[in-house]
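**Student:** Could you look at this predicted model? Sequence included:
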Amino acid sequence: MLRRAPNPPLALFVEGDPLLLWRPGVAIVGSRAPTAGGRDNAAQFARCFAASGLAVVSGLASGIDAAAHEATLAAGSATVAVLGSGIDMPYPRSNARLHARIASEGAVVSEYPPGTPARREQFPSRNRIVAGLTLGTLVVEAAYRSGALITARVAAESGREVFAIPGSIHNPMARGCHRLLRDGAQLVESPDEVIAALGPLAASLAGALRTRLDAPIQCVGTTSLSGSQPAHIPDPDYNRLWNALAFDPSGMDDLVARSGLTVARVSAMLLVMELDGRVETAHGRYSRKS
């Protein structure tokens, strides 16, 4: 997805599970100083997106971003945080604990090398990655000149979906959303509307990934009569990874060690297995789907 965005980064630094960057996702962005209702909406939409299998992507900022990340983790799903600093430099510092949890259970991403401090001019570039990693961007609450509108603009320029939640005409944090709606964003009042719009796109992306990875997914997870292993997997690497998987969750490092495969190879195969419904993930750990 990111390669199709305008001016994609040359490289990304990732702390956590790189597989999440391949999963169909949705960006949730908005004000750093939202209303209580805005925070509640961000959390509600994030929980529903997580339950539908969409990765929730945001920028780890205070307010809407943090609410989306926290709700996704609380739902037992993984979230991706894109930083405007190095992956080891959480910003704001008040979100350091959330940063650590996302790195452990999801993925923290940046185009800036470790050790790079946060600078104001780096955040617009961060926003383009948030938009570029996802199928669509939801703006929950935003002032008329909010940075969240940059994310929405990049999403629109990339041919991605843009959604906005309307608010009171008396709420200054709704003016950015109303501006987007006037410019053609989709008005949404429930998570189901976003999921319905992105569902066909996610299915199309999943099919493209299967083809791109040249993976024999129709065989992965097909059990023998004993139910202990796949009956037939043409690629021996898939057999090695399948044997490394168990019904008890395992982390990426454990699967790499057991299978003897590279992180890149394991990540690619896990993605295909997950898309095919053979593997499930929770808190950055993988298991055979029972």
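**Tutor:** Alright, I've got the coordinates.
**Student:** drop to CA atoms for contacts and neighbour counts, all remaining ones
**Tutor:** Noted.
**Student:** before we move on, what SS does V109 have?
**Tutor:** Of the three states, V109 takes strand according to DSSP: H, G, I helix; E, B strand; the rest coil.
**Student:** Please list all residues in contact with it.
**Tutor:** V109 sits next to L12, F13, V14, E15, V80, A81, V82, L83, I87 when contact means CA atoms under 8 Å, 6 or more residues apart in numbering.
**Student:** Pasting the second one now:
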Amino acid sequence: MPLFEKSGQSPAELEARLRLHRLPEIGPKRFHTLIDAFGSASAALSAPASAWRSLRLPAACADARRSAEVRDGASVALAWLERSGQHLLMWDDPDYPALLAEIPDPPPMLFIAGDRSLLDRPQLGMVGSRRASRPGLDTAAAFARSLAGAGFVITSGLALGIDGAAHQGALDVKGGTIGVLGTGIEKLYPQRHRQLAAKMVANGGAVISELPLDAAPHASNFPRRNRIISGLSLGVLVVEASVASGSLITARLAAEQGREVYAIPGSIHHPGARGCHQLIREGAVLVETIDHILEALQGWKNVGPADVTAAQPQAALHPLLALLHAAPQTGEALAHNSGWPLPKVLAALTELELDSSVACEAGRWFARAR
């Protein structure tokens, strides 16, 4: 299918939008200001500089619109979009995600590598510390496996730590997962997750960005991408975060957007739990098991509780592991939930710990990501 038919725009207008999108100091609001003022990107690019000045736009915007760098960048993007599995979703496309369209500043463009239909499916955002503890990583993977097994797409930021564990957890059960970048797709950051991103795309997931393909890492772009994670999602689960974590920005954006915020508590002695505890004090839902999320969202179309054990890989079929993949628990809680006597539970946990299948921290047992 020709690219202009895929995009719903004429070739000239598609190129003009890509050029407009590359201009310096043009964010979503200024992009829409130009389209609203001139009626199209093509008309905006050909308008006199005086007309741009009347909109109080930075001079750098008008000066750069006819530069070779902007034209060449648009040409590279057009060539990128010609390849299979690579898409551009624009704010006025009929299949632009409805939830994302509701936020105050939805991205005018989203570059997508992978399955674009995932953006229309019910999603749960999962975020947390880049320097997460081992139990935190295992908890993130366990919750992602269970939520993906229950039919949710797991959406996160492809960062190190909790984000990566959440994406991998969804992949473990062949679930859908979306990585939202704070760079251009061709400048993926962190580089250590390039293989994970490729695996996501190859296995039915997607990697997306609102930024031009070659946009390099810049500190200001990462907080902005967080609004996309929360904007796409029905709710956001914070697994482990300090009080200064960017994950709290995502959680607060989610609350402002009318999304539910969930937080997993931890030890009062662990700095990585303090951000979650602060969110809970501010009204986030305290989450100890997947049921605390599913109960609130079970009415969502095509999504409902799933058999957690069936959603796990073969290595997770041990009865206690099935329970721990749903959420971390104490030995006493495992005895109660499994119906086993406590000595039998403790003996089994010892065997699982020797096998590196579980770990214990602050009195709670965690299923480890394998």
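**Tutor:** Yes, it's here. Being a predicted model, the structure only gives us computed values, none of them experimental.
**Student:** Name the member of the contacts of V109 of the first structure with the most neighbours.
**Tutor:** V80 (31 neighbours; other CA atoms under 10 Å).
**Student:** That one maps to what in the second structure?
**Tutor:** With TM-score structural alignment defining the correspondence, V80 of the first structure maps onto I178 in the second structure.
**Student:** With respect to A118 of the first structure, which of the contacts of V109 of the first structure is nearest?
**Tutor:** L83 (8.3 Å; CA to CA).
**Student:** I'd say that closest one and P92 touch.
**Tutor:** No - L83 of the first structure lies out of contact with P92 (CA atoms under 8 Å); the separation is 10.1 Å.
**Student:** Spit out the residues that contact these two alike.
**Tutor:** L60.
**Student:** So in the first structure, which helix runs the longest?
**Tutor:** The longest helix of the first structure (DSSP state H) is helix 191-213.
**Student:** Tell me the helix or strand right after that helix.
**Tutor:** Toward the C-terminal end, the helix or strand that comes next after helix 191-213 of the first structure (DSSP states H and E) is helix 236-244.
**Student:** Please tell me which residues of the second structure that next one aligns onto.
**Tutor:** The aligned range for helix 236-244 of the first structure is empty, by TM-score structural alignment.
**Student:** Helix or strand: which one has the counterpart of A202 of the second structure in the first structure?
**Tutor:** Mapped onto the first structure by TM-score structural alignment, A202 of the second structure lines up with S104. Under the criterion of DSSP H and E, S104 of the first structure resides in helix 96-105.
**Student:** mind listing the helices for the first structure?
**Tutor:** Using DSSP H, helices in the first structure cover 36-52, 64-74, 96-105, 123-132, 148-157, 175-182, 191-213, 236-244, 252-259, 263-275.
**Student:** and I280 of the second structure, what pairs with it in the first structure?
**Tutor:** By TM-score structural alignment, I280 of the second structure lines up with L181.
**Student:** Just tell me what G149 of the second structure corresponds to in the first structure.
**Tutor:** Residue pairing (TM-score structural alignment): G149 of the second structure is matched to A51 of the first structure.
**Student:** Report how many residues lie close to that match.
**Tutor:** Neighbour tally, A51 of the first structure, other CA under 10 Å: 14.
**Student:** what sits against it?
**Tutor:** With contact taken as CA under 8 Å, 6+ apart, A51 of the first structure is in contact with A75, S77.
**Student:** Closest to the centroid, which residue in the second structure?
**Tutor:** S156 (2.3 Å; CA atoms, centre = their mean).
**Student:** TSV please, covering the helices of the first structure and showing distance to V139 of the first structure.
**Tutor:** As requested, these are exported to TSV (distance: least, CA to CA, whole Å):
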stretch	distance to V139 of the first structure
helix 36-52	9
helix 64-74	9
helix 96-105	21
helix 123-132	11
helix 148-157	7
helix 175-182	7
helix 191-213	12
helix 236-244	39
helix 252-259	32
helix 263-275	27
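**Student:** wait, which of those is closest to A282 of the first structure?
**Tutor:** helix 96-105 (7.9 Å).
**Student:** got the angle between that closest one and helix 64-74?
**Tutor:** Using axes from the mean of the first three to the mean of the last three CA atoms, to 10 degrees, the inter-axis angle of helix 96-105 of the first structure relative to helix 64-74 is 50 degrees.
**Student:** in helix 96-105 of the first structure, what's buried?
**Tutor:** Burial within helix 96-105 of the first structure, assessed by neighbour count using 16 or more other CA atoms under 10 Å, is assigned to L98, H99, A100, R101, I102, A103, S104, E105.
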